[in-house]
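Participant: Sequence and computational prediction follow.
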Amino acid sequence: MSKAQIHNTTCTLFEAPVYDGIEHTYSPEDGVIGATEEGFNDKTQSIRVGKDVSIICWQHGEGLGITQQFYEDEPEIGNSFGEGISCFCVIPNDNDVIYIKLETSKSIEGVYTLHSNVSGSGALIPVVSSSDDPDFYPIGKMSPTQIEDMFISVQVEKGGIYPANGALYFKHSAQSGGVEVDWNASDNLYPKNMSVKAVPDAKNYFVLTLESLPI
């Protein structure tokens, strides 16, 4: 087992289970890391997490596949990411990570795809998820010192047709201690045929619902 010192503000990824093998250590300042560029794509087998951070890991770098945020050490990744981890990002615990998912109203038939990404600071991997996917996906992170809103694009697509296309702003919320939609900034940009609801008892989780289709 590795005897590498684990710092409070870093995460170390190991190429063998139970914190053994070749190790790779990163901090929040490193941003989103591609394991392919770092030379160990799909090779992470265990993770040590500093007490002041977490780490988000992605199966793929194109916004598809499995995503998971680790808050504690993980001694054995196994096949929980399919072929393995391709991207990751170390997140300070005082940051708010915004999670989103797409749903459609009962009157809409078929499966639609959400394409979303962040413009500016706090960007993570772009989200590509379908309306029949029950999972939420991290779209961006806001630090406690961030003054400007977080801007995310919102595009809903099916078969190359986009029934909804716009944007959404998030801001810090004194009430929840997390983030909330800034409707003053979003009102004229967010698609009129969509709604947004915060998930009760799940800070920073939001459901984006396609309510109707253009006539």
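Facilitator: Received it, and whenever you're ready, just let me know what you need. Numbers count the residues shown, from 1 in each chain.
Participant: going forward, measure contacts between C-alpha atoms and count neighbours the same way
Facilitator: OK.
Participant: pull the longest strand from the protein.
Facilitator: Determined from DSSP state E, the single longest strand within the chain is strand 161-172.
Participant: List the buried residues in that one.
Facilitator: P163, A164, N165, G166, A167, L168, Y169, F170, K171, H172 (16 or more other CA atoms under 10 Å).
Participant: can I assume the first one is in contact with V154?
Facilitator: In other words, P163. No: between P163 and V154 there is no contact under CA atoms under 8 Å: 11.0 Å.
Participant: Report the angle between the strand or helix carrying V154 and strand 161-172.
Facilitator: If you go by DSSP states H and E, V154 is part of strand 150-158. Here strand 150-158 runs at an angle of 160 degrees relative to strand 161-172 (axes from the mean of the first three to the mean of the last three CA atoms, to 10 degrees).
Participant: Check it against this one:
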Amino acid sequence: MYVLTIDQRGSTTDVDRVPGLIDALRSLTPDPFERSVGDELQGVVERAADVVDIALHALRDGHWYVGIGIGAVQLLPGGSPREGSGSGFVAARKAVEIAKGAAAQVPLSVVPGSIGRGRGLPPSAGEGATSSANAEAVLRLIGRVVQQRTPAQWRVADRLRAHGGGDIRHGSQKRVAQELGISEQSVSRAVLRSGWQEEWAARPAAAMLLEYAHTQVLAASHPAKGER
């Protein structure tokens, strides 16, 4: 399980965007998100691919800091994320605070849950930190691509996603051109300049790195006999 804590940027001078993002996320994941405190929302997500989806959606308009925590989660089935506990929640809190300090960088961070202190930590402890950092790097790279899109490019990108995500074929581009009332050449230029194909080629890599980090973090929390 992954814990996402998403905090609104510049909320003191902006409208409350939390309800709108919660509504939007319902179409991206079956896992519920809810306001945790103030201008912040939180959710516990099962699938790494959904984490990628959620993070990139939040990054696209520049209104959010995204913290992703990887670690143990104690939450009753159907329970509120506000009632949850475990190292994943602690890591998500730390991650969103790191994201707030990202300055000009993409405001996203991935943090592995703590496995405690002391010597004799299993090899997977270091691997969990490394793989979390790798996942963060790839997500930030894709996030940069997403953030740099123009409104016109997003109109094309959103219609292409409605027709099958990253599976771009001549037929889908033609339908998008007809729906938007523009030429197929304009759609092709938007696809090229927006990095649409590169984004969708990299999404599985980001999800795979998150999954690997999750495996390593949990392995470090429950080391095999002889690794203690």
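Facilitator: Received, thanks. This is a predicted model, so every value here is computed, not measured.
Participant: Quick TM-score on the pair, please.
Facilitator: Scored against TM-score structural alignment, normalised by the length of structure 1, the superposed chains reach a TM-score of 0.31; 109 aligned residues with a CA RMSD of 5.4 Å.
Participant: helices or strands up against the strand holding V154 of structure 1?
Facilitator: In this structure, strand 150-158 of structure 1 packs against strand 113-116, strand 118-119, strand 137-142, strand 161-172, with contacts taken as 3 or more CA pairs under 8 Å, 6 or more residues apart in numbering; DSSP states H and E.
Participant: The following helix or strand past the shortest one - contacts with which helices or strands?
Facilitator: Read it as strand 118-119 of structure 1. The helix or strand immediately downstream of strand 118-119 of structure 1 is strand 127-130, counting by DSSP H and E. In terms of contacts (3+ CA pairs under 8 Å, 6+ apart), strand 127-130 of structure 1 is packed against strand 96-104, strand 113-116, strand 137-142.
Participant: Any idea which of those strands gets closest to L208 of structure 1?
Facilitator: strand 96-104 (5.0 Å; CA to CA).
Participant: which secondary structure elements does the closest one contact?
Facilitator: For strand 96-104 of structure 1, the packing partners by 3+ CA pairs under 8 Å, 6+ apart are strand 113-116, strand 127-130, strand 137-142, strand 205-210.
Participant: buried set for stretch 192-210 of structure 2?
Facilitator: Buried residues in stretch 192-210 of structure 2, counted by 16+ other CA under 10 Å: S194, G195, W196, Q197, E199, R203, A205, A206, A207, L209, L210.
Participant: Mind putting those into TSV with distance to G20 of structure 2?
Facilitator: As requested, these are exported to TSV (distance: CA to CA, whole Å):
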residue	distance to G20 of structure 2
S194	25
G195	26
W196	24
Q197	27
E199	24
R203	24
A205	29
A206	26
A207	25
L209	29
L210	26
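Participant: okay, those in TSV with distance to T5 of structure 2 and secondary structure next?
Facilitator: As requested, the buried residues of stretch 192-210 of structure 2 are exported to TSV (distance: CA to CA, whole Å; DSSP: H, G, I helix; E, B strand; the rest coil):
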residue	distance to T5 of structure 2	secondary structure
S194	27	helix
G195	27	coil
W196	26	helix
Q197	28	helix
E199	23	helix
R203	20	helix
A205	22	helix
A206	18	helix
A207	18	helix
L209	19	helix
L210	16	helix
